[in-house]
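[1] Below: sequence and its predicted model.
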Amino acid sequence: MKKFVLIAAAICCGLLAACSAPSPELYANEKPALDVQDYFNGTLDAHGMFQDRSGKVVKRFVVVMNCHWKGDVGVLDEDFVYSDGTRQKRVWTLQKTGPGRFSATAADVVGTAEGVVEGNALRWSYVLALPVDGKIINMKMDDWMFLIDERVMLNRTEMSKFGVNLGSVTLSFTKRAPAAK
């Protein structure tokens, strides 16, 4: 019996390890390297969709982001327009906390978001308070952003509650070219 328990425990540990997310360090050598303060500076346009856990597209949306930095503090002012006509605003305040490390807050973020940059990747971990059917539900967000080139970034976010996947967000960002002088 003891041998069976040990084997079962080893199998469970292996399965859990197989389900763990990749670490940002995996992308340390990927190019182009992401400079958060440079990329999120100016105006960006984003297009995205939310899919429920079955993969069904529930909402589509567009976002205009106006971003600026003063030293190590940045503001990302986001204006969302959803496919059903509803609008939302989210203003992030970012703080560079060390090389490749950022923290962020927003009115609907519970506590502080923590971000890590390696190579072309940025991973954010945070809890978002989302309105669902008249209630506020705190969702764990595992947010990955990948810089494709100097203007385009792709974003994939997995949303969960108590470890159960509730859906995902897919988003593309395009940085507007600076205005000609």
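    Noted; the coordinates are in hand.
[2] all contacts plus neighbour counts: C-alpha atoms, from now on.
    Fine.
[3] List the residues that contact the most centrally placed residue in the chain.
    Centroid-nearest residue in the chain, with Cα atoms, centre = their mean: residue 143, separated by 2.7 Å. Applying Cα atoms under 8 Å, 6 or more residues apart in numbering to residue 143 gives the contacts 123-125, 155-158.
[4] Put this next to the first one:
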Amino acid sequence: MKLKKMLAAAFGALLLTGCAGVEVSDYRAETPRLDLQEYFKGRLDAQGMFQDRSGRVVKRFKVIIQASWKGDVGTLDEDFTYSDGTKQRRVWTLVRQADGSYTGRADDVVGEARGELAGNALRWRYVLALPVDGKVYHVDFDDWMFLMDDKVMLNRSAMSKFGFELGQVTLSFTRQD
């Protein structure tokens, strides 16, 4: 009986700590301050990799991004080249909201991406329609970006389905202007 109570208490503590998480507002005092419309303009080059849930690097890629803004509406035209030679294009349309948050759409994004910004950090959450072996899976992305200086931003994304982690995407952006 004592063991059951200890296990129940441990499980309850695990659930409570699992609910606590990092919020984008935790970075509000961090510098340099990220201005999305300033950082994402002109040409950016990026390099990244996808790791499966065991940590094995499954795919590497490079991205060339052409970014522009008209008022509060931005376009990120992304050309991917993967380590296996395949290519992909994604065009994001970003919209700055009155509260300072952002929304985003792209052809392979299901619904709308939601972005929160504070200090040097940006957090995007969205569902991506991901083709794998002839099937398309809707995968949740929790995407964190951190501005390091006026040229470099680091990005780490957790991919999950039904709450189970599938892998991580790590990416480094470099402004070319």
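    Nice, I can see it. Since the model is a prediction, treat every value here as computed from it, not as a measurement.
[5] And the TM-score between these chains?
    For this chain pair, the superposition-based TM-score is 0.93 by TM-score structural alignment, normalised by the length of structure 2; 174 aligned residues with a Cα RMSD of 1.7 Å.
[6] returning to that earlier point: in which helix or strand does the aligned partner of the residue nearest to the centre of structure 1 in structure 2 reside?
    Mapped onto structure 2 by TM-score structural alignment, residue 143 of structure 1 lines up with residue 143. Per DSSP states H and E, residue 143 of structure 2 falls inside strand 135-147.
[7] where exactly do the helices run in structure 1?
    2-19, 36-39 (DSSP state H).
[8] Make JSON lines from those and add distance to residue 97 of structure 1 and mean neighbour count to it.
    Shown next, in JSON lines, are the helices of structure 1 (distance: least, Cα to Cα, whole Å; neighbours: other Cα atoms under 10 Å):
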{"stretch": "helix 2-19", "distance to residue 97 of structure 1": "29", "mean neighbour count": "11"}
{"stretch": "helix 36-39", "distance to residue 97 of structure 1": "12", "mean neighbour count": "17"}
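[9] What residues of stretch 154-169 of structure 2 count as buried?
    By neighbour count on 16 or more other Cα atoms under 10 Å, the buried set for stretch 154-169 of structure 2 is 154-160, 166-169.
[10] Just the ones of the residues you listed in strands?
    Among these, DSSP state E puts 154-160, 166-169 in strands.
[11] out of the buried residues of stretch 154-169 of structure 2, who's nearest residue 48 of structure 2?
    residue 169 (7.0 Å; Cα to Cα).
[12] Look up how far residue 87 of structure 2 lies from the residue lying closest to residue 146 of structure 2 once chain neighbours are set aside.
    Spatially, and ignoring its direct neighbours in sequence, residue 146 of structure 2 is nearest to residue 121 (4.6 Å; Cα to Cα, 6 or more residues apart in numbering). To residue 87 of structure 2, residue 121 of structure 2 is 29 Å away according to Cα to Cα, to the nearest Å.
[13] so who does residue 53 of structure 1 touch?
    By Cα under 8 Å, 6+ apart, the neighbours of residue 53 of structure 1 are 165-168.
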